[in-house]
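Participant: sequence and predicted model, in that order:
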Amino acid sequence: MAIADKTKSAGKPKKKPSSRNNLSVLAKAIIANAGVGIYIVQHGKFVYVSELYQKITGYTDSELIGTDSLINIYPEDREKVRNQAIKCLKRESFEPYEYRFVKRNYEIMYILETVAPIIYQGKRATLGSFMDITERKIMEEKYSSILENIQEGYFEVDLAGNFTFFNDSVCRVLGYSREELMGINNRQYTKDKESAKKVFQAYSQVYKTGEPLKEFGWHITRKDGARRYIEGSISLLKDSSGKPIGFRGISHDVTERKNSEEALRQSEEKYRSILENIQEAYFEVDLNGNFTFFNDSLCRITGCSREELIGANHRQFSDKENAKKVFLAFNKVYRIGDPTEGFDWLIIRKDGTKRYIESSVSLRKDSGDKPVGFKGVIRDITERKQIERELNHMATHDALTGLPNRLMFSQLLNHAIMSAQRNKKQLAVLFIDLDRFKIINDSLGHEAGDQMLKEIAGRFRHLLRAVDVVGRLGGDEFIILIEEVNELNQVATLAHKILATTLKPAVIMGEECRVTASIGISIYPRDGQDEQSLMKNADIAMYFAKEEGKNNYQFYSDNIQSMANERLSIETNLRRALERNELFLNYQAKLDFKTGAITGVEALLRWNNPYLGSVTPTQLIPVAEETGLIVPIGRWVMKTACAQNVAWQQQGLPPVCMAVNLSLRQLMDDNLLSDIQTALKESGLRPNLLELEITESMVMHNPTRMIPVLTKIKETGVRLAIDDFGTGYSSLAQIKHFPINTLKVDRSFIRNLPQDSENKAITEAVIIMGKNLSLTVVAEGVETKEEENFLRQQVCDEMQGFYFSKPIDPDKFADLLRNHKASPKTH
């Protein structure tokens, strides 16, 4: 969090301005796509905060503008941030720095921030950009805890060999402090040419082959000038795109072992003394593998006493696989005569526990140079192996559910494809997306969402065979691999089971929660012969399962691909529809039953594209919703409709209430209230002549959050209507809690009135309830004289539909409004 200069503004407090109005369109576009939170501070107070800044921190524009920019910084970090801001203004430092920030919900997050001095509205200011690095900090602390509790040194270097990360064991071995070692090059402690060359060759080999190099040794020179012998393993370090960025490795100081081995060759007495004082276990066996000599470390590793070990065979501590591994190593040493170093194997201790050990073995000869057995040094590397397994697991598995992640699943799928190809078998990929999961996250929080994901993951595991694989791709997306598919009914049966098990309720944080699943299925080799094609086509099929109402499964087909291509074309062209002026509005009148006057009008979005032709709302709206384009499009609709209403009045036409539909994304957008006020202010339309229509399912998406939003909108004087009433999740009793003015009876209940008895009963009940709640009741979709007469008899307030007027362009609507003669019998 950057701070501006210490100059304080004088004069009376002013009303907080909207920071967005002070930025150019280009600046807004850049900031919106920056991917980081942006703010500007002037005289120590916020004058601008971006939408992403608000989203990350939880604070709104109105809560921050004009306030002290230090107020939400963790108290212990404020001085650090203040000093960094001063350096920035003095142009002394622009380096990124970290600090802690207290979010709106009182959670503490870690921030990585960069600041720079700017001129804003003619005055000095500080521009800051920051991102939330909380998850990274948590992971770093976890890694640090693991790495600092092992004896071996863990290190990471860049491609030039400069240290970028290491644990305390590395500092201890090299004799440098952490501050001295950070950024130091490996050539500084490999001063002899032979070791420097050896290290360079090792790094080069790993870089060229991409394969890890296990257990090679080299000399290092400590800070105090002492020489130490190090053994280690090195692997390539890559970024998220797979590009090499450096190396990482595990090392251990084996100087004592090397010295011990040298001493063994010089003196038997000295050699025995040293053996009992080293950490590694030393052993000697005869040619049959029976122990003839060892030190106490071997007793400690095996869990046996000296009496139990003497004469015992090494095979007693191994299973068949590892006994064979040791036999082959001994046999190689016997045949070739050269020692073998760095081979590891698994032993079984006396108490039954298993430990990983690493060994170096050489041939033992008598004075006549005749082989009489073997000698070697072993060390317990169980903890190191565990860390390697954990690091590998973290790289290939989802941290929350423990399921294979996208990387691991892709590898498993590739192996399965090769197997299916060899055996001429089919396999299936099921792409699963959870429906309504976002409701749990929004209403109960991410902890509840995480619990639900773990519950669903467990259910999926329980359904599958041992040979099948379920993975998590991220968010609420899962993926399943089914091998050896004999017929499609086998896959369909499993899909039915997945739908059923997903639908079962789960008690999360004391609440009963339900989700459903949309499943897309691709079959090898019919729908693709490689991993990428199968996953892509399963994803496409999943999307159309959602389009079919969710809670179902769809097999990929050519027809689905064709629809996907059509949808992609719609999405591509829709992104430019606004700037190309391809969108326009038609208007459908609302008629008052009592007076016969036109009292309202609904703005309806239309799109005519030069390539696609006329695109229907049922094609347009879902794409706009999913891509997020519905927010800018909805903003344009509101402004255009308000301006058109005022234009009609300026022509001398009577004022009518303009109805505009809101989407769920708009309703959840933090800028909605500001957009409404801007549309009214720019057009000059009176608030009571604007009515915003929402569906009841939108409100029931999260009533706790939505009702306060609607209340704030209504407080501006704008009217609110529930559209498509009766088709959503709310009950008649719940409607009284909604801050609305109007109920619109869905067209599906108006159809075939009064002949359809069910529709008749529902419509009568809605009209009566609306009257009792003092709401205006509008019947939409009226198409026949019989429907109009029935609604008039039920004292419905207004009607809308083709029977009176179809949606028409602004000029035709002006003519309709100008020529219409109000009469109770008018239709």
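Facilitator: Alright, I've got the coordinates.

Participant: C-alpha from now on. contacts and neighbour counts both.
Facilitator: Noted.

Participant: how about the helices in the stretch 101-250 of the chain?
Facilitator: 134-147, 168-174, 178-181, 193-209 (DSSP state H, counting those that start in this stretch).

Participant: most tightly surrounded among these?
Facilitator: Across the helices of the stretch 101-250 of the chain, averaging neighbours per residue (mean count of other C-alpha atoms under 10 Å) puts helix 168-174 on top, at a mean of 19.

Participant: packing partners of that helix?
Facilitator: strand 153-158, helix 178-181 (3 or more C-alpha pairs under 8 Å, 6 or more residues apart in numbering; DSSP states H and E).

Participant: give me the contacts around the last one.
Facilitator: The one in question is helix 178-181. With C-alpha atoms under 8 Å, 6 or more residues apart in numbering as the test, helix 178-181 has contacts from 163, 168, 171.

Participant: which residues does stretch 135-150 contact?
Facilitator: Here stretch 135-150 makes contact (C-alpha under 8 Å, 6+ apart) with 110, 154, 167-169, 383-384, 387.

Participant: among the residues you listed, which one lies nearest to residue 672?
Facilitator: Residue 672 has its nearest neighbour among these in residue 110, at 29.1 Å by C-alpha to C-alpha.

Participant: can you give me every residue that contacts the closest one?
Facilitator: So residue 110 contacts 98-101, 132-134, 137 (C-alpha under 8 Å, 6+ apart).

Participant: picking that back up, name the nearest of the contacts of stretch 135-150 relative to residue 796.
Facilitator: Using C-alpha to C-alpha, the contacts of stretch 135-150 come closest to residue 796 at residue 110, 57.3 Å.

Participant: if we can go back for a sec, which stretch among the helices of the stretch 101-250 of the chain comes nearest residue 543?
Facilitator: Nearest to residue 543 among the helices of the stretch 101-250 of the chain is helix 134-147; the distance by C-alpha to C-alpha comes to 30.0 Å.

Participant: adding another structure so you can compare the two:
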Amino acid sequence: MNFRLETAHPQDAPEREILRGLRVLLVEDDAVARCAAAGILSRHVGTLWEAADGEEGLRLFRQHEPDLVVSDLVMPQRDGLSLARQIKAESPVTPIIITTSHSDSSVLLDAIDIGVERYVLKPLRAQALLDAVTACARTARLEAEHRLTATVFRASSEAIMITDTENRIVDVNPAFTRITGYPRSEVLGRNPRLLQSGIQSDNFYREMWAAINQNGHWRGEIWNRRRNGELYPEWLTLDRVLSPEGAVLNYVAMWSDISERKEAEARIHYLAHYDALTDLPNRVLFNDRFNQALLHARRYNQAVALMFVDLDRFKVVNDTLGHRVGDELLKQVAERLRQCVREEDTVSRQGGDEFVVLLTGLDTSSSAALVAEKILAALAQPVYFEGHELAVTGSVGIACYPGDGADPETLMKNADLAMYRAKNVGRNNYQFFSPELEQGALFRLTLENAMRRALDRDEFALHYLPQVDNPSGRVLSLEALIRWHHPERGLLLPDQFIPLAEESGLVLPLSLWVLRRAARQLAEWRSRGLALVPIAINLCEAQLRQPDFAEAVSAILEEEGVEGRWFELEFTEAALMYDTERNMRVLTELKQLGVGITLDDFGVGYSNLNILRRLPVDTLKIDRSLVSDVTRSEDDAVIVDAIISMAQSMNLKVVAEGVETADQAGFFKARACAEIQGHFFSKAVDAEHIAVLLGTAS
């Protein structure tokens, strides 16, 4: 038996570390030799499998895929060379150690040809075996690291370029070719300056190399040029490689193309600072420019003008033609505003149809008036889109630094107040801010807050204006008119607070309060045995836009125990002529409750008779502006005659409102207009006065 057991010399720490995790397959047909070899290996390696012959060894290799194989040379069935040949065919990187008592050179040459890494002569010496195993493990680890490095080099998504000490390119990876467009063969031996974009200065590169020489590395963003001449941004990492002695061996550059990231950053910056629809600066960018403009104006004692521009009746375009047409209108308006100002000025869209214009470096604030006139003239020009001719006007409010405010917030508020003043005086004009506007705004804010509390405090009341038969004076119906018993200002009429209620949205709860109070009053009169007549209630477009308005009316009628036939709901001509499909649905739902529908203020708008025929309207109320001059103006008389004739042909009832004199009453009597309302017969009175009239009528 050619075996001799020796005690192995202690391994140093690095070698023990190499062997500790090693997985070894031992193949030996001699049981005693296998046991002895296993005793040596098992004390040092991580895992050990044992096989008694070559066939079992091949099976265990395929099952466990060990890191290293130690095999006897001479074995029955499959010898060590046959086993090694099969293992190398299946796993060329697995190291193999052959143990043998033969020193035949031809056998050793065959082993070398197969790829066997080491052989150990028998009788085995423990140290020789462990030295061979350690050497194979160390070589395998280095080869694995090299393979990993090569794999990373080839597979990296980042470009990698290696240069020598003379800064000549010695190797590049496939990602280099993909990013730069240069094939490997074209750049080997050349200087990397062939990639330079020309954007960075010579001083930039001097500082970069100074950092590399001092610190051994450099990181940063840089622009380079592709083979086709295209410039692109990259994130570059440049490292110096030193020998153990500290001599420079190579420079390794790694970079990634950050074009997409830069584009994404630019897109994010754009979305954060510009309006996506109009390409105008948004609030964020505008506020920054506004602050900078004020700082400059303070330093050089100049004026700055802020203009609020709001389109008049833009909502009508959106409601009738759709948001796509509305968006196109906004884009064309934005371009016109841009053309009205200088390059150093700023036009911004604040949202919806609101724009602001910042005029900087003005000698006097009066210069803003010239720009405002230019803007109004530009907006007045028709806009054409997909066969539509759109006419739009604007209301402009102007506040100037330093007279109207010293900070952006104050100037914005004051320009907004001036813009609302422009709307209130007729639209399509511009107004400068004045202190009186601020006082008026404070009054409106105070009134609005008081109005919100007034509902809870039951400060509102209803008065009723009779609509009577002409000429008998018999009460045919009533119009409910809201009054506010303000605790400080006394009795307020609707024109003193209803416009503010419409602006603030309070008109919706107020309208439902009026409807409920009127229903409750009808129920109370009915309980007293009085003869009931319908009550007309004025509503606005806001109610038509509420999807559950008809349901709310139905609930009030049911809760108060009053039938719908005792109510007539009045809408202005302007409210019903737009978004007719929506109005048709809402009015139809109301008609199903039994209520009547009245078209109020008829004759002063742009009536569309085709739309009027489709709407479920019962009554037309002739506007009081026509009634007041009907006996003095032939034109008004002709219009009134036409309205009465048209209404009769459509089987609609006609009511003349605002009848103040006997002549006016006679005019309508002669034309068979049997129902009038106005101070000629009675002013609006409270419920107790109406009870007297209803009692007389019964």
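Facilitator: Right, received. Where do you want to start? No experiment lies behind these values; they were computed from the predicted model shown.

Participant: ok, back up a step: with respect to residue 158 of the first structure, which of the helices of the stretch 101-250 of the first structure lies nearest?
Facilitator: Residue 158 of the first structure sits nearest to helix 193-209 of all those, at 10.8 Å, using C-alpha to C-alpha.

Participant: the second structure: matching residues for the closest one?
Facilitator: Under TM-score structural alignment, there is no match for helix 193-209 of the first structure anywhere in the second structure.

Participant: quick one: map residue 717 of the first structure onto the second structure.
Facilitator: Checking TM-score structural alignment: residue 717 of the first structure goes with residue 594.

Participant: what about its match, which SS state?
Facilitator: Look at residue 594 of the second structure: counting by DSSP: H, G, I helix; E, B strand; the rest coil, its state is coil.

Participant: would you confirm that it contacts residue 568?
Facilitator: No - if you go by C-alpha atoms under 8 Å, residue 594 of the second structure and residue 568 don't touch, sitting 9.3 Å apart.

Participant: the more surrounded of these two?
Facilitator: residue 568 (23 against 15; other C-alpha atoms under 10 Å).

Participant: quick check: that one is in a strand.
Facilitator: Yes - membership of residue 568 of the second structure in a strand is supported by three-state DSSP.

Participant: output the contacts of residue 110 of the first structure in TSV, with distance to residue 612 of the first structure appended to each entry.
Facilitator: As requested, these are arranged in TSV below (distance: C-alpha to C-alpha, whole Å):
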residue	distance to residue 612 of the first structure
98	50
99	51
100	51
101	49
132	42
133	44
134	45
137	49
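
Participant: ChimeraX command for the buried members of these?
Facilitator: Buried members of those, defined by 16 or more other C-alpha atoms under 10 Å, are picked up in ChimeraX with:
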select :98,99,100,101,132,133
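
Participant: quick one, helices of the stretch 501-650 of the second structure?
Facilitator: Counting by DSSP H, counting those that start in this stretch, one finds helices in the stretch 501-650 of the second structure at the ranges 507-527, 541-544, 549-560, 573-576, 580-592, 609-614, 624-628, 634-649.

Participant: make CSV out of these and add distance to residue 339 of the second structure and mean neighbour count.
Facilitator: Compiled in CSV, the helices of the stretch 501-650 of the second structure are given as follows (distance: least, C-alpha to C-alpha, whole Å; neighbours: other C-alpha atoms under 10 Å):
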stretch, distance to residue 339 of the second structure, mean neighbour count
helix 507-527, 40, 18
helix 541-544, 36, 17
helix 549-560, 45, 16
helix 573-576, 34, 20
helix 580-592, 37, 17
helix 609-614, 39, 12
helix 624-628, 41, 19
helix 634-649, 43, 15
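
Participant: kindly reformat the ones you listed as JSON lines containing distance to residue 386 of the second structure.
Facilitator: Below are the helices of the stretch 501-650 of the second structure laid out as JSON lines (distance: least, C-alpha to C-alpha, whole Å):
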{"stretch": "helix 507-527", "distance to residue 386 of the second structure": "36"}
{"stretch": "helix 541-544", "distance to residue 386 of the second structure": "28"}
{"stretch": "helix 549-560", "distance to residue 386 of the second structure": "35"}
{"stretch": "helix 573-576", "distance to residue 386 of the second structure": "25"}
{"stretch": "helix 580-592", "distance to residue 386 of the second structure": "21"}
{"stretch": "helix 609-614", "distance to residue 386 of the second structure": "23"}
{"stretch": "helix 624-628", "distance to residue 386 of the second structure": "38"}
{"stretch": "helix 634-649", "distance to residue 386 of the second structure": "35"}
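
Participant: for these, which one sits closest to residue 683 of the second structure?
Facilitator: Closest among the helices of the stretch 501-650 of the second structure, using C-alpha to C-alpha: helix 624-628, at 14.7 Å.

Participant: which elements pack onto that closest one?
Facilitator: helix 634-649, strand 653-657.

Participant: of those, which approaches residue 199 of the second structure most closely?
Facilitator: helix 634-649 (76.3 Å).

Participant: and stretch 481-490 of the second structure, what's buried?
Facilitator: 481-484.

Participant: endpoints of it, how far apart?
Facilitator: End-to-end span of stretch 481-490 of the second structure (C-alpha to C-alpha, to the nearest Å): 16 Å.

Participant: list the contacts of it.
Facilitator: So stretch 481-490 of the second structure is contacted by 459-465, 491-494, 514, 537, 684 (C-alpha under 8 Å, 6+ apart).

Participant: are any of these buried, and which?
Facilitator: Judged by 16+ other C-alpha under 10 Å, buried ones among the contacts of stretch 481-490 of the second structure: 460-465, 514, 537, 684.

Participant: tell me which of these is nearest to residue 38 of the second structure?
Facilitator: In terms of C-alpha to C-alpha, no member of those lies closer to residue 38 of the second structure than residue 514, at 102.8 Å.

Participant: what does that closest one correspond to in the first structure?
Facilitator: Per TM-score structural alignment, residue 514 of the second structure is aligned with residue 637.

Participant: quick check: that match vs residue 669 of the first structure, distance?
Facilitator: 16 Å.
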